[in-house]
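Colleague: Next input, structure requested:
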Amino acid sequence: MGGSKSIKSALINKKNDLIQIKSERPLFFLWKLIIGLMVLIFSIIVGYQLFTNTEFINELIQESGSMGPFVYLCILSLAIVMLFPTPILKIFTGTFFGFSLGLLINFLASMIGGIIAFFIGRFFFRDTIKRMISENKLAIELEKSLEQEGFKLSFLVRLSPLIPDEWLNYVLSISPISTKTFVLSNSSSIVYSLIYAYYGAILGRVVFSQKGLLEVNYTTIDWILMILGIIATLISVIIITNISKKSFEKTRFESE
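Modeller: Predicted structure coming up:
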């Protein structure tokens, strides 16, 4: 309990320091707001152009040649920053680039996009995000619990579907966790990066197939392994979610 009081005291002192800085350096915070809005507007414009037409993405990657993986990495990173649901895009990496390269692109995009979103939230939109989640009970409880078990909870929540991964970057940006803790917990995204790349390599090309499954020939063994893989994935997600919930409830109870 003593540790909890010291953390709360440190947070209060930090908040008071920020209030003092804001009063002494109003232009600094004005420029932060302007830069943040410019990043947001640019991301919205580019994101809208990219994600309203998936055929454009396909053509862009094909025309990029050897730069295709880098182009797709940028697109996926931007999608994460823009809070676009990215599972289908991460599946497409397996479709376009195969399992190994797809896994690498998914993981790097999760790290790069996550870190950018974290910094945008922490340094430009902290107050806005706090207001946005003020009525979300789960997000508020998570923020409080992170004061006690920052790394453990952020790691487990990242692996569970309690909060969408893209939104979690911004929720964590206003929490007490350090940048180092965020980066370490974000590395757990390799688990879902692997899953998406795997299913993308097997099933993803069906999405771009004009005749769907009719053009995809799999043996009986392939289908059995695929179904078993899906079942194993669902079981793993359920187990991880239960562990996360129990850890979350335990930390919340101790903090009270």
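
Colleague: Please count neighbours and contacts with C-alpha atoms only from this point.
Modeller: Noted.

Colleague: L60: neighbour count?
Modeller: 15 (other CA atoms under 10 Å).

Colleague: Remind me what whatever helix or strand it lives in packs against, helices and strands.
Modeller: Element membership for L60, per DSSP states H and E: helix 54-64. For helix 54-64, the elements it packs on are helix 26-51, helix 68-81, judged by 3 or more CA pairs under 8 Å, 6 or more residues apart in numbering; DSSP states H and E.

Colleague: what about the first one, distance to the chain center?
Modeller: Read that as helix 26-51. 19 Å (CA atoms, centre = their mean, to the nearest Å).

Colleague: Show me which positions of it end up buried.
Modeller: The neighbour-count check on helix 26-51 (16 or more other CA atoms under 10 Å) flags 36, 43-44, 47, 50 as buried.

Colleague: coming back round to it: and the helices and strands packed on helix 54-64 as a markdown table, adding distance to Y196?
Modeller: Below are the helices and strands packed on helix 54-64 laid out as a markdown table (distance: least, CA to CA, whole Å):
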| stretch | distance to Y196 |
| --- | --- |
| helix 26-51 | 19 |
| helix 68-81 | 13 |
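
Colleague: Next, the second sequence, to be compared with the first:
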Amino acid sequence: MAKERIQDYARVKFKGIVFFFITLLLALLIVATRSAYIQDVLRTLLMRIEDLGWWGPVAFVATYNLATVLFVPGSILTLGGGAIFGLGWGSVYVFVASTLGAIFAFAIGRYLCRDRVIKYMKSHPKFQALDRAVSEEGLKIVFLTRLCPLFPFNLLNYALGITQVSLKDYILGSFGMIPGTILYVYSGSLVGDIAAISAPNGYTNPQDLAVKWLINIISFIATVAVTVCITRIARKALDESV
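Modeller: Below is the predicted model of the structure:
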């Protein structure tokens, strides 16, 4: 009996250490991907993709998928999609790429982390109730958070995978990315030059500034809506747990 307890303790300890190092690695990865060097690498990749002809869209989608899974911010890639493919096809390719990448990250979050969350919630009824409530409003929550560019897209993919939100609601809710996608792609199409693309915080001409204001307005409305929705869900979950 004592030997089994020691083995169980060692197993739990080992899992805890592994989880800690994975968390630390992800944190370092997130910091690293925001460096100027990574942005330069993305611009170089976009230039190569621009020269691939018919294979360009395939390479673009694959690159976007990998970036999403690795927590690399997609703003440069989204703007680059507009610069390379124009507003119409650029919006299509970016939406397909971001949705597929989001699904991959969602699956990783669900199948690698969900078990730990379930074990934790067994002793916390309030969190169980909140998890159920989130699953009931899954489509609305995903749609509203996708509508708001202020929510960290890459991190949100993994976080939603840990919840009970269904894959169907997750995919349908991803259509909330369309307005922001079109606005960013449009901004990239105005630039038209990969080398001139930078993070979307340095708008200078009137058209770019108009795009920035549209994005900010959409973000504000979506943030208010998400806050109200989550507050209502949390209140419902608390009532259920009581």
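
Colleague: with the buried residues of helix 26-51 of the first structure in mind, which one is nearest to N16 of the first structure?
Modeller: When the buried residues of helix 26-51 of the first structure are compared for distance to N16 of the first structure (CA to CA), G36 wins out at 22.8 Å.

Colleague: quick one: the nearest residue to that closest one once chain neighbours are set aside and Y170 of the first structure, what's the gap?
Modeller: Excluding its sequence neighbours, the residue lying closest to G36 of the first structure (CA to CA, 6 or more residues apart in numbering) is F124, at 5.5 Å. According to CA to CA, to the nearest Å, F124 of the first structure stands 11 Å off from Y170 of the first structure.

Colleague: How about the contacts made by E141 of the first structure?
Modeller: Listed by CA atoms under 8 Å, 6 or more residues apart in numbering, the contact set of E141 of the first structure reads R252.

Colleague: name the element it belongs to?
Modeller: E141 of the first structure belongs to helix 137-145 when elements are defined using DSSP H and E.

Colleague: Just the buried positions in that helix, please.
Modeller: 139, 142-145.

Colleague: Near the counterpart of I103 of the second structure in the first structure, how many other residues are there?
Modeller: For I103 of the second structure, the aligned residue in the first structure is I115 (criterion: TM-score structural alignment). Number of residues near I115 of the first structure (other CA under 10 Å) recorded here: 22.

Colleague: Quick check: I115 of the first structure vs F253 of the first structure, distance?
Modeller: Taken as CA to CA, the span from I115 of the first structure to F253 of the first structure is 30 Å.

Colleague: again, but for I45 of the first structure
Modeller: Counting by CA to CA - I45 of the first structure and F253 of the first structure are separated by 44 Å.

Colleague: And for K152 of the first structure?
Modeller: Counting by CA to CA, the gap from K152 of the first structure to F253 of the first structure is 16 Å.

Colleague: Who are the contact partners of L79 of the second structure?
Modeller: Contacts of L79 of the second structure (CA under 8 Å, 6+ apart): 184-189, 197.

Colleague: Can you add distance to K212 of the second structure and secondary structure and give the residues you listed back as a markdown table?
Modeller: Shown next, in a markdown table, are the contacts of L79 of the second structure (distance: CA to CA, whole Å; DSSP: H, G, I helix; E, B strand; the rest coil):
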| residue | distance to K212 of the second structure | secondary structure |
| --- | --- | --- |
| Y184 | 9 | helix |
| V185 | 12 | helix |
| Y186 | 11 | helix |
| S187 | 9 | helix |
| G188 | 12 | helix |
| S189 | 14 | helix |
| I197 | 15 | coil |
